[in-house]
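[1] no FASTA, just this:
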C-alpha cells in the first residue's frame, strides 16, 4: 500500500525547481514565463523565523513561525528544503507546495544548490532547471552594474556563483542547464522544459 502522504505530494502538476546564481537572469526569464502563461504558475509561501517587515503579510509574503516550531516541523519531515541566513531560518514546506498543486497550478521554486540536493531526497518529482551565466566575467559585470551592494557582499555572491556553476555540471542533477547568453534563446529552452506541464494545466482548466 502506498503511503497516503506520498500520494498527496504527487498530486497535481509537477513543480519546477529553478536554480542558479544571482545575476544569471532567473527573475527576467520567470517574468517572461509568467507573462506569456498567465494563470498557469503559482508560488509557494515560504516559512521563516524572522519577524515580519513593515507591509508584509502572514500567509502572503511568508509564514512566520518560531525557531522551535520550525525545527520540530523539519525534524518531522514536513519541509522539502530549509536553510539559515543571517541568523534566521527559511524553508519550503511540503504543504505549501501542495497548496499550489491543489489549485492545479505549476509551483515555481527558486532554490539554491543546497536546497536542490535536499529536494532530490524527497518524493516531490519536480522538473529541475539550472540558469547559468555565460561566464564569471559577464556575471561580475551584471552584478556590478546593479550597484546594489558592497564589495564584500559582491565577492561573497561571486564565490557562491563559482561554486554553483561547478555543481550544476554534475551529471543528472538538473533536467536542463540553460546558459543565459541570449535572453530569447534561453527563454525558448526554459519554455521547452516546462511545456508539457503547461499543456496539462491548460487542458485541465478547459475540462
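    Arrived safely. Bear in mind that the values here come from a model prediction, so they are computed numbers and not experimental data.
[2] CA atoms for contacts and neighbours, from now on please.
    Fine.
[3] Buried residues in stretch 13-27, which are they?
    The neighbour-count criterion (16 or more other Cα atoms under 10 Å) identifies 13-26 as the buried residues of stretch 13-27.
[4] so residue 98 touches residue 6, yeah?
    No. If you go by Cα atoms under 8 Å, residue 98 and residue 6 don't touch, sitting 11.0 Å apart.
[5] Which of the two has more residues huddled nearby?
    residue 98 (22 against 12; other Cα atoms under 10 Å).
[6] In terms of helices and strands, where is the more buried one?
    helix 94-102 (DSSP states H and E).
[7] contact partners of that helix?
    Residues outside helix 94-102 that contact it (Cα atoms under 8 Å, 6 or more residues apart in numbering) are 8-9, 11-15, 42-46, 78-80, 106-107.
[8] The structure to be compared is supplied as follows:
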C-alpha cells in the first residue's frame, strides 16, 4: 500500500518541532522528510537531522534542476523539500510528514490534492513570545520580526484540514496522533488493507 502525505505547519514558536519529534518517536510508520535550507545551522542543529544545509548558490541550482517538491523563501532564507525525500517513502507504504510553512504547503496541495494539512496554533500571543525568548538565540529585533511574521502565518490556518491548539503538550500530541490513526482507517485505505477479509465476508455461502 502507498503511504499518505501529511503537512504540518505552524508559526515559529508554536511547538511544531517538539510535537513532530514526539510523534515520530511514538509511531514508527511515519517518516519525516528532512528539508533543505540555505541558512547556516543554529547551535545544536545537525546536517541531515534538522535540515540539509546548502549555500544559496547550491539551492538555486537545485531549483533550476527541478529537484524540489516544494520550495519557498522564508524569513530571508530558502527552504525546500526534495522530491527524492518524499516519493520513495510513500511507495514503501510509509506515511510521510512534511514540516513546512504555509507557502510550501500550498505548493504541495496543488500537486498532491489528497495531502492532509495540519496547522498548529499557540494558546496566545504571550505564550508565543515567551517560547521564542526561551530559545535565547535571537535578538530583540529578530523576535519582533518573527512575531509579526507569525501573525501573517497564522492567518493562513484556513487552508488546512485540521487545527490543533498547543496549550497542553500531551493533549496536543494525542490529537496529532489521532489524525494519523483516523487517516489510516479511511474506507479506501481499509478496503485495500483488508481486501481478502472483505471479499470473504461478502461471499455467498456454498450451496
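    Ah, there it is. Predicted, not measured: the structure shown is a model, and the values here were computed from it.
[9] Let me see the TM-score of these two.
    After superposition, the two chains reach a TM-score (TM-score structural alignment, normalised by the length of the first structure) of 0.74; 185 aligned residues with a Cα RMSD of 3.3 Å.
[10] Just tell me the aligned range of the helix holding residue 98 of the first structure in the second structure.
    Here helix 94-102 of the first structure aligns to the second structure at residues 83-91, judged by TM-score structural alignment.
[11] Which positions in that stretch come out as buried?
    In stretch 83-91 of the second structure, counting by 16+ other Cα under 10 Å, buried: 85, 86, 89, 90.
[12] rewinding a little: against the second structure, what's the mean shift for the helix holding residue 98 of the first structure, could you check?
    Comparison of helix 94-102 of the first structure with the second structure after fitting gives an average deviation of 1.9 Å (mean Cα distance after the TM-score superposition for the first structure).
[13] Looking at the buried residues of stretch 13-27 of the first structure, which are in strands?
    In this view, the buried residues of stretch 13-27 of the first structure that belong to strands under DSSP state E are 16, 17, 18, 19.
[14] can these go into a markdown table with extra columns for distance to residue 149 of the first structure?
    Shown next, in a markdown table, are those (distance: Cα to Cα, whole Å):
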| residue | distance to residue 149 of the first structure |
| --- | --- |
| 16 | 29 |
| 17 | 26 |
| 18 | 24 |
| 19 | 21 |
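[15] for those, which one is nearest residue 156 of the first structure?
    The closest of these to residue 156 of the first structure turns out to be residue 19 (Cα to Cα; 17.3 Å).
[16] Show me what the closest one aligns to in the second structure.
    Match for residue 19 of the first structure (TM-score structural alignment): residue 9.
[17] Tell me if I'm right that its match and residue 116 touch.
    No. With contact defined as Cα under 8 Å, residue 9 of the second structure does not count as touching residue 116 (11.2 Å).
[18] OK, contacts around the most centrally placed residue in the first structure?
    Per Cα atoms, centre = their mean, the C-alpha nearest to the average position across the first structure is that of residue 110, at 1.7 Å. By Cα under 8 Å, 6+ apart, the contact set of residue 110 of the first structure is 17, 18, 19.
[19] what about residue 188 of the second structure, distance to residue 160 of the second structure?
    21 Å (Cα to Cα, to the nearest Å).
[20] When those two are compared, which one has more neighbours?
    A direct count of neighbours by other Cα under 10 Å for residue 188 of the second structure and residue 160 places residue 160 higher, at 20 against 10.
[21] Skip the chain neighbours and tell me the closest residue to the alignment partner in the first structure of the more buried one.
    Applying TM-score structural alignment, one finds that residue 160 of the second structure aligns to residue 174 in the first structure. Distances taken as Cα to Cα, 6 or more residues apart in numbering put residue 128 closest to residue 174 of the first structure, at 4.8 Å, once the chain neighbours are dropped.
[22] Next, the contact list for the one you found, please.
    16, 17, 18, 19, 173, 174, 175, 176.
[23] Could you point out the longest helix of the first structure?
    helix 183-206 (DSSP state H).
[24] Strands of the first structure, residue ranges please.
    Under DSSP E, the first structure gives strands at 16-19, 41-43, 47-48, 63-64, 79-85, 88-93, 106-110, 127-132, 176-179.
[25] Over which residues of the second structure does the second one lie when aligned?
    The reference is to strand 41-43 of the first structure. Going by TM-score structural alignment, strand 41-43 of the first structure sits over residues 30-32 in the second structure.
[26] Touching that stretch from outside, list them.
    24, 89, 94, 95, 96, 97, 98, 99.
[27] Would you mind measuring from the fifth one to residue 73 of the second structure?
    Taken as Cα to Cα, the spacing of residue 96 of the second structure relative to residue 73 of the second structure amounts to 22 Å.
[28] Check the last one too.
    Noted for residue 99 of the second structure: a distance of 15 Å to residue 73 of the second structure, by Cα to Cα.
[29] neighbours around residue 67 of the first structure, how many?
    That count, for residue 67 of the first structure with other Cα under 10 Å as the rule, works out to 15.
[30] one step back: okay, residue 96 and residue 73 of the second structure: which has more neighbours?
    Set residue 96 of the second structure next to residue 73 and count neighbours by other Cα under 10 Å: residue 96 wins out with 23 against 14.
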